[in-house]
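Asker: I'd like to go over a predicted model; first the sequence, then the structure.
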Amino acid sequence: MTATTAAEKPPISLREIFSVFFWIGVFSFGGGLTGWVYREVVTKRGWMSDDEILSGIALAQVLPGANVTNLTVFVGNRLRGYSGAAIALTALISPPLVMCVLALWAYGFIQQISLLHAAVDGVAAAAVGLNIRLGIVGAVRVVRRVGPTITMLATFIAVGVLNWPLVPVVLVIAPLSIASVWPWKRNNG
């Protein structure tokens, strides 16, 4: 009898792939999922090597979209081809999708409670107040210097008053802001 080599191992079942990525999806709050995928696929199950998963992580980071979904498709594809990729991705995104739909459904019932509307209005007012305070604190720190003050006012007028799109405004104003501060940093440093 010969020892079973890696090439002779039976393929990983679609059920196993689904189970691993389903539970990652269920508990996927707050990030850190790439590390969890690594632990489940490499450390616990030995389905892939360090080199394989690191290649997948690098690829997942350069492709558009969420890194963990890209990595999930990569792992599923490496384990069982297109069907593995489809099963892994479906398993990963199904639990959060169901939770969001249930939250929306519950919200339909909860929004009819007038006390809840008052509470949400209070929370929104507090959030607006905190943002205004943060803006004031930032403005007070910026006003000490001419370049940043002009940048702040130009951004406020362009986006807040003239309703210009934020991205083009930032693409134009950011280099000007950096240029206005650059000589000060060099002379003081």
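Answerer: Happy to help now that I have it.

Asker: hey, let's count contacts and neighbours off CA atoms from now on
Answerer: OK.

Asker: what's the residue minimising distance to the centre of the chain in contact with, if anything?
Answerer: Centroid-nearest residue in the chain, with CA atoms, centre = their mean: residue 66, separated by 6.5 Å. For residue 66, the contact set (CA atoms under 8 Å, 6 or more residues apart in numbering) comprises residue 60.

Asker: How much space separates it from residue 178?
Answerer: Residue 66 sits at a distance of 30 Å from residue 178 (criterion: CA to CA, to the nearest Å).

Asker: Quickly find the element holding residue 137.
Answerer: helix 114-142 (DSSP states H and E).

Asker: Return the set of buried residues in that helix.
Answerer: For helix 114-142, burial by neighbour count (16 or more other CA atoms under 10 Å) applies to residue 142.

Asker: One more: stretch 31-49?
Answerer: Neighbour-count burial for stretch 31-49, counted by 16+ other CA under 10 Å, picks out 33-34, 36-38, 40-42, 47-48.

Asker: A further structure is provided below for comparison with the first:
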Amino acid sequence: MNTPAQTSAPPSLLTMFLAFSRIGITSFGGGLSGWLMREFVRQRRWISEEEFLSGLALSQAFPGINVVNLSIWIGYRLRGRNGALAAALGMVLPSMCVAIVMAVAFAQVSHSKTAHLALAGIAAAAIGLSLEMGLRAARYTLRSPVPFLIMAGTFIAIFVFQLNLVGVVLVAAPCSIAAAWIRAA
């Protein structure tokens, strides 16, 4: 595994809270994991890309909202349980307040076709961010044939055969864990 990209002391809890808050209130729709990667891997260099992708995979395996799980993981990785709390609160509280205000505002303009077109544009951008993140993760799996086969099998099972997501995860997760275990040994 690569060493962390972090070259200085971990950020303060306030710095983490503010960084996650900024991402939470300026990101709309899906694609938040792409923003998190851009911010914490490329710009701030708090963690490496490999660590981020490992955290992303872990956060997707747990129940709940993936980006909140990922925020908790990054916060814990950087500053322990207090970092996990600061990151989660930063991601959730400010964006929740903005979402409430926006819901009230949207209720006022919901009859407008322009508002619906704007939301479609935001959704398209969010899908693009999610696609970029997925392609990065796919590139990461190309380093070894077994993770690639698990990824491809999962995609085919869900997208082509439209199998139940939970069932596919219950099969793919143990295979992936076993492959990682064998590779680490």
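Answerer: Thanks, I have it. Keep in mind that what you see is a predicted model, and the values were worked out from it rather than measured.

Asker: After superposition, what's the TM-score here?
Answerer: The TM-score (TM-score structural alignment, normalised by the length of structure 2) is 0.51; 111 aligned residues with a CA RMSD of 3.1 Å.

Asker: The host helix or strand of residue 168 of structure 2 packs against which elements?
Answerer: Assigned by DSSP H and E, residue 168 of structure 2 belongs to helix 165-184. Of the remaining helices and strands, those touching helix 165-184 of structure 2 by 3 or more CA pairs under 8 Å, 6 or more residues apart in numbering; DSSP states H and E are helix 145-155.

Asker: Output the residue interval of structure 1 matched by the helix it packs on.
Answerer: Alignment note (TM-score structural alignment): helix 145-155 of structure 2 is unmatched in structure 1.

Asker: That helix to helix 165-184, inter-axis angle?
Answerer: Note on geometry: by axes from the mean of the first three to the mean of the last three CA atoms, to 10 degrees, helix 145-155 of structure 2 and helix 165-184 are set 180 degrees apart in direction.

Asker: which residues touch helix 145-155 of structure 2?
Answerer: 138, 141-142, 168-169, 172, 175-176, 179.

Asker: for structure 1, longest helix please?
Answerer: If you go by DSSP state H, structure 1 has its longest helix at helix 67-110.

Asker: what packs against that helix?
Answerer: Using 3+ CA pairs under 8 Å, 6+ apart, helix 67-110 of structure 1 sits against helix 14-26, helix 33-38, helix 50-62.

Asker: now the contacts of helix 145-155 of structure 2 in TSV, with neighbour count and distance to residue 152 of structure 2?
Answerer: Listed next are the contacts of helix 145-155 of structure 2 as TSV, based on neighbours: other CA atoms under 10 Å; distance: CA to CA, whole Å:
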residue	neighbour count	distance to residue 152 of structure 2
138	15	9
141	17	10
142	13	11
168	16	12
169	15	13
172	16	11
175	15	13
176	17	12
179	14	15
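
Asker: between those residues, which is nearest residue 93 of structure 2?
Answerer: residue 169 (30.2 Å; CA to CA).

Asker: What is the aligned counterpart of that closest one in structure 1?
Answerer: Matched across to structure 1, residue 169 of structure 2 finds no residue, judged by TM-score structural alignment.

Asker: residues contacting residue 169 of structure 2?
Answerer: residue 154.

Asker: if I look at it, how far off is residue 140 of structure 2?
Answerer: Distance from residue 169 of structure 2 to residue 140 of structure 2, by CA to CA: 19 Å.

Asker: Same question for residue 44 of structure 2.
Answerer: Distance, residue 44 of structure 2 to residue 140 of structure 2, by CA to CA: 21 Å.

Asker: try residue 182 of structure 2
Answerer: Residue 182 of structure 2 is 18 Å from residue 140 of structure 2, by CA to CA.

Asker: does residue 8 of structure 2 count as helix, strand or coil?
Answerer: Recorded secondary structure, residue 8 of structure 2: coil (DSSP: H, G, I helix; E, B strand; the rest coil).

Asker: Tell me the counterpart of it in structure 1.
Answerer: Aligned partner of residue 8 of structure 2 by TM-score structural alignment: residue 9.

Asker: Distance of the nearest residue to residue 86 of structure 2 once chain neighbours are set aside relative to residue 82 of structure 2?
Answerer: In space, and not counting its chain neighbours, residue 86 of structure 2 is closest to residue 17: 5.1 Å by CA to CA, 6 or more residues apart in numbering. Per CA to CA, residue 17 of structure 2 is found 11 Å from residue 82 of structure 2.

Asker: More neighbours: which of residue 182 and residue 140 of structure 2?
Answerer: Higher neighbour count among residue 182 of structure 2 and residue 140: residue 140, with 15 against 9, using other CA atoms under 10 Å.

Asker: tell me which element the more buried one is part of?
Answerer: helix 113-141.

Asker: Name the residues of that helix that come out as buried.
Answerer: Residues of helix 113-141 of structure 2 classed as buried: 122-123, 125-126, 129-130, 133, 137, 141 (neighbour count, 16+ other CA under 10 Å).

Asker: Tell me which two of those residues sit farthest apart.
Answerer: Largest separation among the buried residues of helix 113-141 of structure 2 by CA to CA: 122 and 141, giving 29.0 Å.
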